[in-house]
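**Q** What would the 3D arrangement of this be:
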Amino acid sequence: MTAEQFADRHIGPDPADERRMLEAVGYGSIDELMDAAIPEVIRWHGTLDLPAPASEQEAIAELRALAARNTVAVSMIGLGYHGTHTPAVIRRNVLEDPAWYTAYTPYQPEISQGRLEALLNFQTMVTDLTGLATANASMLDEGTAAAEAMTLARRASKSKSPAYVVDADALPQTIAVIASRAEPLGIEVRVLDLDADELPGEFFGLHLQYPGASGAVRDHAPLVRAAHAAGALVTVAADLLALTLLRAPGEIGADIAAGTTQRFGVPMGFGGPHAGYLAVRAGLERMLPGRLVGVSRDADGNPAYRLALQTREQHIRREKATSNICTAQVLLAVMAGMYAVYHGPDGLREIARRTHDHAARLAAGLRAGGVEVADVAFFDTVTVRVPGRAAEVVAAAAERRVNLRLVDADRVGISCDETTTGAHLNAVWAAFGVDPVAGEVDAALPRELRRTSDFLTHPVFRTHHSETAMLRYLRRLSDFDYALDRGMIPLGSCTMKLNATTEMEPVSWPEFAHIHPFAPDAQTAGYREMIAQLEGWLAEVTGYDAVSVQPNAGSQGELAGLLAIRSYHASRGAGHRDVCLIPSSAHGTNAASAVMAGMRVVVVGCDADGNVDLVDLDAKIDKHRDALAAIMVTYPSTHGVYETGIAQLCAKVHDAGGQVYVDGANLNALVGFAKPGKFGADVSHLNLHKTFCIPHGGGGPGVGPVAVRAHLAPFLPGDPLGSHVDAQPAISAAKYGSAGILPIPWAYLRMMGAEGLSRATGVAVLAANYVAARLRGHFPVLYAGNKGLVAHECILDLRPLSKATGVSVDDVAKRLIDYGFHAPTMSFPVAGTLMVEPTESEDLAELDRFCDAMIAIRAEIDTVGAGEWPAGDNPLANAPHTAAMVSGDSWPHPYPRSVGAYPGSVDRMAKYWPPVRRIDGAYGDRNLVCSCPAPEAFED
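**A** Below is the predicted model of the structure:
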């Protein structure tokens, strides 16, 4: 394969297909199409300054060379990141399986039952171990989970105090993220040594670490009682592996538990991605941020899963949203939940006991050698005092390829984990200059703090312990689902494109997977060089001057960009500027992020063509000129249009002293043809899981880097372990966020090169216009720009048809399942519409298959409208059709079984059958069940 061919592998249509598509759209070339679609005022006609494209083999070789510059040492640093053994059956059949990693967020639950069940396992695992009532379907990492717990406590507490108390023995990176989130919201964080300092008279919340960063295991029950007496809520950041042996937070009255599930089979990855968790006591479940999987029932009354309550609350509540988190870490949550399924409660206890035994043996050997070990109860971590010698000991251990934690000049922290061996203990003892210890060692857990309650009692955690059983369970669940490995997922605003295998392979390499985020710089040279290259390429592609990859989701990139703007204004003595203008068409996370950044949201209207109304913009600027901080605008617009007034918009805001934030969600329509950093924007976040090929993973992981012009560069996210006083806010718990998946966009950019990236953009825009051209005579295309062209997506307006026939947008979405498709984005940004984004990866045959299906569905709608099928009993109203439904003994419907089962030209040999019929979401919200139901629920 030559270097130029990877783009041909990535881009679906071949030159002949492109010619046919251009003919349908009415243009002679892609360049001609792009010149017509993109306003000349922002059009960029240069060539991206990127390395010449590498072949797949060359890119892998370069990544191998970078990986070789990382040192995979034995990590005993701890601080919430631990070595773990990923069971091979889970690594191969979840992490490395496109059936799992190419899936989308389960907003269409009927075709997402496998990953929804896996997430319900995750939620059940968390609630069982924490002893709390309800857990969500994962958070971004422990630091952000703890910050969300803080804001949840503020909402739920009756206390009027702005004070939030944090245990000084909390993880330092968690303290940093909490402080970053608190400041814009006016929350006063007080970090106290709770062994010595008294709680204040008034405070709304208390954050405890269990075990502490030092390793200490404390009885927190008295603190919980004291906090409740003061009207405060208590969050316990708990280690789930420790909770297999230690009393659960819920058993001492904790209101919230937060943390990470990283050590449940998920590699450290230099900081991520990992599935954080958040669990709450009864009564707080409707305040949980993020996603929550619940049990409902389908049209036949059978149990079925779907997202509950919080689903896309940002788009519904906007500036009133309680969180800007709109993603999760689904792929990693699936891995962690399956780790618990595979090992079961007995296996987890055994791993925890072995981990604790190693720590106890380590401490006993050090004490026997005359080393001072902190005299506290511990689970897996000990703190050792060696006055003036700490750095020397850490260096001596590093020479033996073991990383310890340098606490300060006098103290060293040492953590054991699932991967710890006797040889590792010998190396540590040698670093301290003591002899190995032999014989039995007593456990170091106080009897009164040991767990007595059972956990993971559901049969799913007691069944699949052989590899055969686990393999078949994973296969059964993946067969339930529809992902990109089956066919097209034409979701507007979500850019579901090819995640090439070559891009994915390096994620599992030990040199990338098994690096602690706080490992010494000398051991991470390859990682840091790769990240620097990636940040440089992203800056070149976007036209900005600096990039930080720390934000581990698009929502976090938004927050980082707005905090940079806030800090910039403050640095110029303009801290009073706090108004953020947001168009009514914007992504819902925009408004939520602005509120989290301490800004006031002012909505700017859109005109009849879906563009930002520049007249209303002028009025809002005039009204708020002295307080204007920023405008957040998505480009191309959320309506799928290249707005002609974008340069004018930027100028107006700048003239009023504000900054321009361009949401990078739709960057797939710009790369190689326009640069936000050059047409007037000051800052953007980029969705690497959209434009740059990190897979959606069923709803995460993602990476949302923030890119800025030079004047904002000093205000990019800071290192969470940074010690300088003027450090910038930390957005994520690790300096480089979810670094473990950054090889994916690195490989994509390296193999595509400048020409490939530009061609990908052009083909994505061509594909959207081709779909619009084929369907315009059957469904109105709601918005269009210059010469009737759309950008990378088009909105099909079903409202007139729904009004005339009663067929809803839901009916069309579910009927598409029968035709073998995942539905486009439903009712966003306009209710009653479908937003279609085909991307550059789908070939012409798949585009035509989708268009043919939509045209056939239009004919079915007309049949309903003509009265030939009843409004409430037709193939659309009854969709999707399951195999059980169409093969049943009874068929009372006025259309043939074959029409329900095999509509249009569906390939009978490749038919996808959904496992459940249409799900009743309202029933599930009224009867909230968010953990594994009893097996009896599935009996006929």
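
**Q** Please count neighbours and contacts with C-alpha atoms only from this point.
**A** OK.

**Q** All the strands of the stretch 1-150 of the chain, in order from the start?
**A** 74-75, 134-135 (DSSP state E, counting those that start in this stretch).

**Q** wait, the stretch 551-700 of the chain
**A** 579-583, 600-604, 628-634, 659-664, 683-686.

**Q** just to revisit the earlier point, identify whichever of the strands of the stretch 1-150 of the chain lies nearest to residue 892.
**A** strand 134-135 (40.7 Å; CA to CA).

**Q** roughly how far out does that closest one sit from the chain middle?
**A** For strand 134-135, the separation from the chain centroid amounts to 18 Å (computed by CA atoms, centre = their mean, to the nearest Å).

**Q** same check, this time on stretch 41-51
**A** 30 Å.

**Q** just the strands of the stretch 1-150 of the chain: most buried one?
**A** A comparison of those by mean neighbour count, using mean count of other CA atoms under 10 Å, puts strand 134-135 on top with a mean of 29.

**Q** and for comparison, fold this next one:
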Amino acid sequence: MSLHDTFATRHLGSIGADRASLLEATGFETLDALIDRAVPNSIRSTRPLDLPGPLSETAALHQLRGIMSRNQVLKSFIGQGYYGTWVPGVIQRNILENPGWYTAYTPYQAEIAQGRLEALLNFQTMVTSLTGLPVANASLLDEGTAAAEAMSLALSGKPKGKVMFVSDACHPQTVDVVRTRAEPLGIEIVSGDWRSFEPSQVEGFFAALVQYPDTCGEVCDFASFFEKVHAAQGLAVVAADLLALTLLKAPGEFGADICLGSSQRLGVPMGFGGPHAAFMACSDALKRKLPGRIIGVSHDDKGRPGFRLSLQTREQHIRRDKATSNICTAQVLLAVMASMYAVYHGPEGLKNIAQRVHSLTGALKAALVNGGLKVTTEQFFDTLVVEVPQSDTVVRMAALEGYNLRRLDEGRVGISLDETTLAEDLKPICRALGVEYVDLEPAAGGWEASLARESEILTQQVFNRYHTETEMLRYIKRLESKDLALNESMIPLGSCTMKLNATSEMLPLSWAEVGSIHPFVPAEQSEGYREMLNQLEGWLAEITGFAGVSLQPNAGSQGEYAGLLAIRRYHLDRGDHQRDVCLIPLSAHGTNPASAVMAGMKVVGVKCDDEGNIDVADLQKQIDAHADRVSALMVTYPSTHGVFEDTIIDICERVHAAGGQVYMDGANMNAQVGLTSPGHIGADVCHLNLHKTFCIPHGGGGPGVGPIGVAAHLLPYLPGHETLADTAGTVCSAAWGSASINTISWMYIIMMGAEGLTEATQVAILNANYVASRLKHHFPILYTGQDGLVAHECIIDVRPLSAKSGITVEDVAKRLMDYGYHAPTMSWPVAGTLMIEPTESESKMELDRFCDAMVSIHGEIMAVVNGEADAQDNVLKNAPHPAEDVCSDDWGHSYSREQAAYPLPGQRQHKFWPSIGRIDNVAGDRNLVCTCDSVEAYAAASAG
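**A** Presented below is the predicted three-dimensional model:
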């Protein structure tokens, strides 16, 4: 195999002469010499990683296909929140399989994310229309997590008590996730039949959760029950099915304060559990505490309407332990797919799909009743519960016919039909239940008249315009062209950066044996998935130096929570009930303190020294002050400041000596792989961001996977799940979380192999030091380690120049858009700075292009300092410059159009144009508008 046939040479941005040139610029002759100086010897591991591979792309795909072919792709009518669906080809090819959509970053820089933001606004509009509530967020992680977030939202009003009612007719996995989240917060969960529950008689009652239709398919009228809930000063929460809501009365119309659920069945594959976009909508009174992201409408500096993140934008990083939630990752790519499904089908198309599913369910019920079986579901949408002599036998017979049914108990099975159900499917289903299918009129009893939908749905223009494939294709392309993604240029965000998401890694997502598996199929039908996931868990355990890994957490924030929960449960089992203090450096990720509070811990800050390292003296002071109450230390390594701290082993030993556990935030694991590991350093638990270190694409702000690795003593406290016969510590709806996208990381690891992964870490450190060496003469590097070296990222300080010029770090971020770049992480962890992480996948050519842009911007700032450019009317203060402004007859600036649009010569050959000028954030928050018709409608309104 030649050098260029290996995957590592495709993944790594520099080889040969280019790498030598990078090394020369940093002052080292070899990569090993650089690493020996940059990474403290005290933490280096001498044992090579024991991993398979490396395989070529073709060989890896062949091997994975062989493994996944062991899955049995049956039609799964199990229901329980997961349904078969058809992914429209125009959406699969042009969104799911399109790097212009899946390699985009979270839309924190709104001016170069207008496409995604519009699609997410469509998602919110769809949710508000179907739920009948005025405000929705832009997605959450899954239905179970959304229910837990709804509980926290209801609690945020500071009720007098902490008792929540959860209907026993909710999906079991949802109940388990809510119970997990409730326990550390001291919330009591009361479960039972909502019909007999009296809220006014329960002291401390603050909310009630019901399912609509419920897990057994019953469609119930909750209006009178919600009146009781409200009379008892509680909030009414509904977990609902969006497809059913096209025909059923909206929850907001019968008293719901919060509505949540999953949008999976709107054109998103089941994927053995995920990823899928959950949703949440709420009353107007709750909107400013709604968890997750909200897309709002504001305007730019020319008054043109534009979309942006509103209210909760990165609010964890501002409010820390007082944050509403630790939710950082949404499910953007999947929310975009669901919203586009609604756009493509429109209101009539969705209602037709729903009516067809309902009619087939009615026909099935009629045939079963005619055959002498008792169907206990009286009012149904798509699900029936049937009494049978032996459910195990029926489920087995159905599987032989090619169908999965749901075993409820010894004498009952559930059947949930879906969009993929055909009329010819009903005959073998009946045969499996021991009756002959007879084509009869669909059974009556769908639902009583009072529950039929009377209000219109999806009346907005966007849902009534793009129903041909030609127009849909053009709409998707039009939105894509407004966004800057990794297929356009490097996205150098420190801490949560973007690197190559190789095409070969992405291909398996479209395989039927990956996408079409229900998460609750019998174990023998998911053997391929289980083998792949077990292998990946083993590889990640080897890489992290831990005894075991759980892939259940489906976001980094969820991994944080799951890791802290494992520590909490460990202490409680040992009788250390008093251990409730979590020590967190002031430089930590904002999700860290929010996660600690969710895990029932009290946050105590630890200072950092002038070099950005943990202040060991202050750490010891806090340990001494809290003595036997220390539960955990949360530490990021390398530090959030981009430095390998020499004292990390000493820090871990001090916490252990105090009886605490060390939780390591794995956001920067890509600077450790193959060189050291959390387990080697002394951590007890670590979460990983697979969307960063292990190549799962960011997807515009989700999907993500945040698995946790733990030391041997914490193995019993990994998240459980009903599928695993242990529900303790369940943190999301499916046992392996967003299982399908783990194929991406599986492919990455096996194609890179141990040497390739180690080299990737080394090159990431090389690239960061190269960028630092090029920029340090123009912008001070805020923190460095020995010999002035950094780890995998560097922080450049804009504050000295800001003091002289009045140019802010935000001005620099917006000006970078004119150069065709997404800004590095802005003003975090230090205000007035930019944190740059180039990754190992970027070439010297791209690194130089980015550095040239930054050097040019430095020159533009100096022009202001020297009086050569106006202090207010300059290219930085007015950035970005969309084509509409540059082409306008009304220019009037003191600088030329050429300087605004083409600051570097190479841009004449190719230019990325921001689609809008600088967004007014304040105006958007003061006048929150989070549903839409379309950007064209807003533009027309503003023009009129």
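
**Q** Include distance to residue 851 of the first structure when you put the strands of the stretch 1-150 of the first structure into JSON lines, please.
**A** Shown next, in JSON lines, are the strands of the stretch 1-150 of the first structure (distance: least, CA to CA, whole Å):
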{"stretch": "strand 74-75", "distance to residue 851 of the first structure": "53"}
{"stretch": "strand 134-135", "distance to residue 851 of the first structure": "40"}
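
**Q** Indicate which one of those strands is closest to residue 881 of the first structure.
**A** The closest of the strands of the stretch 1-150 of the first structure to residue 881 of the first structure is strand 134-135. By CA to CA, the value is 31.9 Å.

**Q** Contacts for the closest one, please.
**A** 123-124, 126-127, 277-282, 285, 292, 930-931 (CA atoms under 8 Å, 6 or more residues apart in numbering).

**Q** Would you list the buried entries among the residues you listed?
**A** When the contacts of strand 134-135 of the first structure are checked for burial by 16 or more other CA atoms under 10 Å, the buried set is 123-124, 126-127, 277-281, 285, 292, 930-931.

**Q** for residue 226 of the first structure, helix, strand, or coil?
**A** Counting by DSSP: H, G, I helix; E, B strand; the rest coil, the backbone at residue 226 of the first structure sits in helix.

**Q** Let me know how buried the residue mapped onto it from the second structure is, in neighbour terms.
**A** Matched to the second structure by TM-score structural alignment, residue 226 of the first structure sits across from residue 228. Residue 228 of the second structure: 17 surrounding residues under other CA atoms under 10 Å.

**Q** Make sure residue 530 of the first structure is actually in contact with residue 64.
**A** No. Applying CA atoms under 8 Å as the test, residue 530 of the first structure and residue 64 come out as separate, 11.1 Å apart.

**Q** Between those two, which is the more surrounded one?
**A** residue 530 (19 against 16).

**Q** Which residue in the second structure aligns with that one?
**A** So, by TM-score structural alignment, residue 530 of the first structure is matched to residue 532.

**Q** where does that match sit relative to residue 64 of the second structure, distance-wise?
**A** Noted for residue 532 of the second structure: a distance of 8 Å to residue 64 of the second structure, by CA to CA, to the nearest Å.

**Q** For the strands of the stretch 551-700 of the first structure, state which one has the densest average packing.
**A** strand 683-686 (a mean of 32).

**Q** Excluding sequence neighbours, find me the nearest residue to residue 477 of the first structure.
**A** Excluding its sequence neighbours, the residue lying closest to residue 477 of the first structure (CA to CA, 6 or more residues apart in numbering) is residue 114, at 4.0 Å.

**Q** Many thanks, we can stop here.
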